[in-house]
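Enquirer: Let me see the structure of the following:
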Amino acid sequence: MDLTNIPIMAALKERLNWLNDNQAVITENISQADTPGYRAKEMEKQSFSGLVDELSSGGASGVQMRAKNARHLDVSGGSVGQSRVMEARGREESPNGNSVVLEEEMLSLADNQMKYGMVVNLYKKNLGLLKKALGKGGGQ
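Expert: You can find the predicted model right below:
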């Protein structure tokens, strides 16, 4: 049984992939905190409810993030899958031109980790419900 045929499971998988890519962007920002001229990056926000709607209407095979602005960076082939990464706006620059604020990045990292844990728990609960519906236990 392919779980990605079930819209909520496919949406949860897409969310986990986005959160994983977001983690990569945040950690890259942290690692470049002392690099002169480095501009902090961030992922384009993902609308989870819109993702569920799109998947339930039959778009499960090719969900991709879209750039809303021509200046968004395309990182195809990079460490971040098919999601869009853009320069973080509204960040204060240090005298050497670096726009990474470690406190903000650490808060983003903690928030990302909490969201990832929540989605993993939702995935487990939905899997348990499916097992129970099929009569294979699934009690947690």
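Enquirer: going forward, measure contacts between C-alpha atoms and count neighbours the same way
Expert: Fine.
Enquirer: now residue 85, nearest residue through space, not along the chain?
Expert: residue 43 (4.5 Å; Cα to Cα, 6 or more residues apart in numbering).
Enquirer: one more to line up against the first:
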Amino acid sequence: MDLNLDILRAARSLAAHSADRQGVIAENIANADTPGYRARDLIPFSETYEAGGPDTFAMKSTRMGHVQSEPSLHNSETTTITAFGAESPNGNTVSLEDQMMRGVEVRQNHDLAMSVYRKTLDILRISIGT
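Expert: I've put the predicted structure just below:
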């Protein structure tokens, strides 16, 4: 029996993307008072997944041999974002309200991934009779 289920791979990729995105949001919040700091965010999961699926995601490294693990399930490429009216006189583009909303969205995506993963495993357990 082949248990290489695409739905589990997609759920795992969404959870990993959510974790990376939460880290970027935390960096934005930590630099909310840094002059000239530009708010960043990850490319949306839907665009990353449609571009090639979870098998094509590659971990980025700063130099050859730096990363010694298996290829990553997610793409950690960031883009610069600016919420409407968020730019301050010192050039900072972080809006705490916008970052909090993005944090809520990340939490919902992570919860969705975990729910799909949990329900898929429940269905597999029922199908094998345990």
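Enquirer: Helices of the first structure, residue ranges please.
Expert: Secondary structure of the first structure, counting by DSSP state H: helices at 7-31, 48-56, 102-133.
Enquirer: want to throw those into a markdown table with mean neighbour count and distance to residue 63 of the first structure?
Expert: Listed next are these as a markdown table, based on neighbours: other Cα atoms under 10 Å; distance: least, Cα to Cα, whole Å:
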| stretch | mean neighbour count | distance to residue 63 of the first structure |
| --- | --- | --- |
| helix 7-31 | 19 | 8 |
| helix 48-56 | 16 | 8 |
| helix 102-133 | 15 | 18 |
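Enquirer: Turn those helices into TSV, columns for distance to residue 92 of the first structure.
Expert: Formatted as TSV, the helices of the first structure follow (distance: least, Cα to Cα, whole Å):
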stretch	distance to residue 92 of the first structure
helix 7-31	14
helix 48-56	29
helix 102-133	11
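Enquirer: residue in the first structure matching residue 109 of the second structure?
Expert: By TM-score structural alignment, residue 109 of the second structure lines up with residue 115 in the first structure.
Enquirer: Ignoring the adjacent residues along the chain, who's closest to the residue nearest the centre of the second structure?
Expert: Closest residue to the average C-alpha location of the second structure: residue 17 at 2.2 Å, with Cα atoms, centre = their mean. Distances taken as Cα to Cα, 6+ apart put residue 74 closest to residue 17 of the second structure, at 5.8 Å, once the chain neighbours are dropped.
Enquirer: Quick one: residues contacting that neighbour.
Expert: 13, 16-17, 54, 57-59 (Cα atoms under 8 Å, 6 or more residues apart in numbering).
Enquirer: Just give me the closest of these to residue 100 of the second structure.
Expert: Lowest distance from residue 100 of the second structure to these (Cα to Cα) belongs to residue 17, with 17.2 Å.
Enquirer: In this structure that closest one contacts residue 75, no?
Expert: Yes: using Cα atoms under 8 Å, residue 17 of the second structure is in contact with residue 75, at 7.4 Å.
Enquirer: returning to what we had before: okay, the match of residue 109 of the second structure and residue 30 of the first structure: tell me how far apart.
Expert: 19 Å (Cα to Cα, to the nearest Å).
Enquirer: residue contacts, the closest residue in space to residue 109 of the second structure that isn't next to it in sequence?
Expert: Using Cα to Cα, 6+ apart and skipping residues adjacent in sequence, the residue nearest residue 109 of the second structure is residue 18, 6.6 Å away. The neighbours of residue 18 of the second structure, taking Cα under 8 Å, 6+ apart as the test, are 106-107, 109-110.
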